[in-house]
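Asker: just coords:
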């Protein structure tokens, strides 16, 4: 007889395991199916271990620039093996934490390759045996994987995906990063700070293309100043790998092709949703370019089949997946949750400097027909930023001139990934410029720049 549950979740990433916990809290009998490691890509191979690496490069940067703080640090070096080991231990600790949470919340964990065989039925292949599970509702949370270049697939030696880049066998000497989204820029930042000669190639006209144009321009200048070479509006024509190098041909906007040897290449050109071979086609689940189509609650066109996270499309962010999971589960349990509002999902890039944003860019707001008030405040005008030695960057806010609605907020500089949540809360509460102006911000803090940016939009900034 099949094991029977109220809910089965296929995938245990930040969408799946969070959904499982919330379902258990609501009294549902829950099972989760995972083919690799609990916590999914984010916890084991993405968000968390990359931040461990970036923390290492940040400290290394400070050590090599100790003199700027009146300190001495001679013969500074690093042990690549220990750097990778620390990152893997951080991931391992959190993986163990998720296991503990599953046990605490009485979530049954089935390790193996899962596939939906019929409405309400799911099989799990575990080596030579297969077990059968049943539930009235199934949530697909299978995530996504790195997209390969069709003519140069990742081999783990010379051509890397993000997974290879997190566990390097050797430190790149000359690194080519293809793609300048968050993943590409973060790895470029890490390896550049650790001493590699880094080049970023982007096919669009600017790096971090989903960010506000002023943020992209600032990051281009900042990364170039750090020594990173950036080529935009360029295409990779071919990559030939050898025992000691990868020969890449880069076609510039003017048609000229530059061919150079690189010790390693990181491909960061997007993701592919994991929707194959899990039974969706036979059930008639609707997809769009591989991504599962859902409503605002995670429901698909097939009753009883739900989907959350990267497998449902942009933005491909862990916190979006987690929130979608909670919404779907509360709907399944008979509640009345709010629908997912993607406009209030913050985006963060943990490079040096950091980038964070929420809502519309200035250009998008103009395209939407808004009359705008835009404020911008520089880090150099903030006492805490100067004291930290982090005086490069700015905070930008975009308001509807007629209503005072905060349409978007965009930041670049030290610790902005921590600051952005203030504006996310403001948007969620439908705060206007008036409440933000009347809010008291602690001094001295970086957050004061958030206040000043709002004031600047209305011609009231104090420190510029």
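Answerer: Looks like it arrived, so ask away. The model shown is predicted, which means the values in this text are computed figures rather than measured ones. Residues are numbered from 1 along each chain as shown.

Asker: going forward, measure contacts between C-alpha atoms and count neighbours the same way
Answerer: OK.

Asker: Show me the residue at the heart of this protein, geometrically.
Answerer: residue 317 (4.7 Å; CA atoms, centre = their mean).

Asker: Identify the residue spatially nearest to it, adjacent ones excluded.
Answerer: Leaving out its chain neighbours, the residue that sits closest to residue 317 by CA to CA, 6 or more residues apart in numbering is residue 310, at 7.1 Å.

Asker: So the one you found, which state does it fall into?
Answerer: When classified by DSSP: H, G, I helix; E, B strand; the rest coil, residue 310 comes out as helix.

Asker: With residue 5 instead?
Answerer: Using three-state DSSP, the structure places residue 5 in strand.

Asker: my guess is it meets residue 138, correct?
Answerer: No. Contact criterion CA atoms under 8 Å: residue 5 and residue 138 do not qualify, at 9.7 Å.

Asker: Compare those two (neighbour count), which wins?
Answerer: Taking neighbours as other CA atoms under 10 Å, residue 5 and residue 138 compare with residue 138 leading, 27 against 18.

Asker: For the stretch 351-464 of the chain, which segments are assigned as helices?
Answerer: If you assign secondary structure with DSSP state H, counting those that start in this stretch, the helices in the stretch 351-464 of the chain sit at 362-367, 383-388, 416-428, 433-438, 448-457.

Asker: what do you get for the chain?
Answerer: 16-25, 40-45, 47-64, 80-104, 162-166, 182-193, 213-225, 280-283, 318-332, 362-367, 383-388, 416-428, 433-438, 448-457 (DSSP state H).

Asker: here comes the other one, which I'd like you to weigh against the first:
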């Protein structure tokens, strides 16, 4: 078959690229080797949120007396928990199937590979290969769990995020290696359901990409939940021991041995750039990522790459926006779109972690702002002073805002608390509009809400605090 656009990979980058291409009048096909929706819908963003919601509901039952309700003998049916999560994922994948039909996009199941200029070879599960032509080829093959040389994922003693979502039974104890979003989310899920969890982090603090105050707060809350945290530590080796494992952990004071039922490796991701034709086409890569221009074209004309496989934040919403920018740029060049799309500002990408309490952030951390030469004004408002948070029984955490003292530019926001992932968009939009602190303070925030804590934090930064 001959197409205008073929997209390889159907995650939140790939399927969005295919839909936008079809909307703009391109004859489009999408190649997928496993399930429509990719890792995000099937093994990442969506099913993990289902698991985390179950943990939150169970946590409510443990503290129901705080709300004047008595719940007796609440039990975890682990098999049912996993089944619900898989059901949510399956429903979302079917939704993508519907979107493909609605937008008249051909779905080619199999492994996709750029065979030559303008050609994609798709090999199905039976090994049968077919070659399809396309003027534009968009690579969106995503990423997988990264493996450390001394921490190979075997699916039994050492598991990755995929296995962690479908374990046949709940482990009594677990060592989580790495404290990024995946690590702390699974740590919360399993610890809340009763697993003894130990987090081992190589760097000096957990959630190391976040503002230091966020790291300190989450560590304090997690320790209160009974999660053991070891920073400046690394797992050097894991060996089977009876029905569990022994992990040798190197710390600043020496080597110790930890025992657990299983080790979860959550040390980041590696882009899927192998066996998709990059070498044969001479497509340039660096540090395991495909190099692209600001409109996501590789060094080979007609071949593009988006999402986790290119430099930048490996986030679903980033991949989706890259998809739209990429396709609209192609359409502009083909005279199918009226203007060149705006490029992405990677300094204004929100990051969200869905543990409890949630974490959300965008822009500069306080340390990064100072290192960039800004004189800053910092405001911090605790949820313990929020009426809505008190009513909800969710007083942990805070909102922290950072402004440029000279011009009032909003440099960054960092939050930890209940549902803060729903609040961070205010900062993203305001920063896009180059809003100063004054416009935000002049905008009336609804009361009582958690979101008004952003305004309260800005008041603190400028010495105008009312509720603190």
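Answerer: Now that the structure is in, tell me what you want to look at. None of these values were measured; they are calculated from a predicted model.

Asker: Residue 74 of structure 2 versus the counterpart of residue 291 of structure 1 in structure 2, what's the distance?
Answerer: When structure 2 is aligned by TM-score structural alignment, the residue opposite residue 291 of structure 1 is residue 289. Here the criterion is CA to CA, to the nearest Å. By it, residue 289 of structure 2 lies 47 Å from residue 74 of structure 2.

Asker: between the two, which one's more packed in?
Answerer: Taking neighbours as other CA under 10 Å, residue 289 of structure 2 and residue 74 compare with residue 289 leading, 18 against 9.

Asker: That one against residue 309, yeah?
Answerer: Yes. Judged on CA under 8 Å, residue 289 of structure 2 makes contact with residue 309 at a distance of 5.2 Å.

Asker: shared neighbours of these two, anything?
Answerer: With contacts defined as CA atoms under 8 Å, 6 or more residues apart in numbering, the residues shared by residue 289 of structure 2 and residue 309 are 271, 273.

Asker: Deepest-packed of the helices of the stretch 351-464 of structure 1, please.
Answerer: With neighbours defined as mean count of other CA atoms under 10 Å, the helices of the stretch 351-464 of structure 1 peak in mean count at helix 448-457, which reaches a mean of 24.

Asker: Average offset of that one relative to structure 2?
Answerer: By mean CA distance after the TM-score superposition for structure 1, the fitted helix 448-457 of structure 1 averages 0.8 Å away from its aligned residues in structure 2.

Asker: and of the helices of the stretch 351-464 of structure 1, who's closest to residue 13 of structure 1?
Answerer: Residue 13 of structure 1 lies closest to helix 416-428 among the helices of the stretch 351-464 of structure 1, at 21.5 Å (CA to CA).

Asker: so where is that closest one in structure 2?
Answerer: With TM-score structural alignment as the criterion, helix 416-428 of structure 1 aligns to 420-432.

Asker: if we look at that stretch, which residues are touching it?
Answerer: Contacts of stretch 420-432 of structure 2 (CA under 8 Å, 6+ apart): 348-350, 352-354, 358-362, 409-413, 415, 450-451.

Asker: How about stretch 354-372 of structure 2?
Answerer: 49, 52, 56, 181, 184-186, 188-189, 210-211, 214, 218, 347-353, 375-376, 378, 396-397, 402, 411-421, 424, 427-428.

Asker: Quick check on those: which are buried?
Answerer: Taking 16 or more other CA atoms under 10 Å as the criterion, what is buried in those is 49, 52, 56, 181, 184-186, 188-189, 210-211, 214, 218, 348-353, 376, 378, 396-397, 402, 411-421, 424, 427-428.

Asker: Quick check: which helices or strands does the lengthiest strand in structure 1 pack against?
Answerer: For structure 1, the longest strand by residue count, based on DSSP state E, is strand 129-140. Packing partners of strand 129-140 of structure 1 (3 or more CA pairs under 8 Å, 6 or more residues apart in numbering; DSSP states H and E): strand 3-10, strand 121-126, strand 305-307.

Asker: That one against structure 2, how far on average?
Answerer: Looks like 0.8 Å for strand 129-140 of structure 1 (mean CA distance after the TM-score superposition for structure 1).

Asker: The match of residue 291 of structure 1 and residue 274 of structure 2, how far apart?
Answerer: From residue 289 of structure 2 over to residue 274 of structure 2 the distance is 11 Å, taken as CA to CA.

Asker: swap in residue 120 of structure 2?
Answerer: For residue 120 of structure 2, the distance to residue 274 of structure 2 - CA to CA - is 15 Å.

Asker: Could you check which of these two has the larger neighbour count?
Answerer: Neighbour tally, residue 120 of structure 2 and residue 274, criterion other CA under 10 Å: the higher count belongs to residue 120, 24 against 11.

Asker: just the helices and strands packed on strand 129-140 of structure 1: most buried one?
Answerer: strand 305-307 (a mean of 26).

Asker: In structure 2, what stretch matches it?
Answerer: Using TM-score structural alignment, strand 305-307 of structure 1 pairs with 303-305 in structure 2.

Asker: Please give the centre-to-centre distance between the matching stretch and its chain.
Answerer: 22 Å (CA atoms, centre = their mean, to the nearest Å).

Asker: List of residues touching it?
Answerer: 136-140, 290, 292, 296-298, 326.

Asker: Just send those back as a markdown table, with distance to residue 342 of structure 2 too.
Answerer: Below are the contacts of stretch 303-305 of structure 2 laid out as a markdown table (distance: CA to CA, whole Å):
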| residue | distance to residue 342 of structure 2 |
| --- | --- |
| 136 | 20 |
| 137 | 21 |
| 138 | 19 |
| 139 | 21 |
| 140 | 20 |
| 290 | 21 |
| 292 | 16 |
| 296 | 13 |
| 297 | 15 |
| 298 | 18 |
| 326 | 10 |
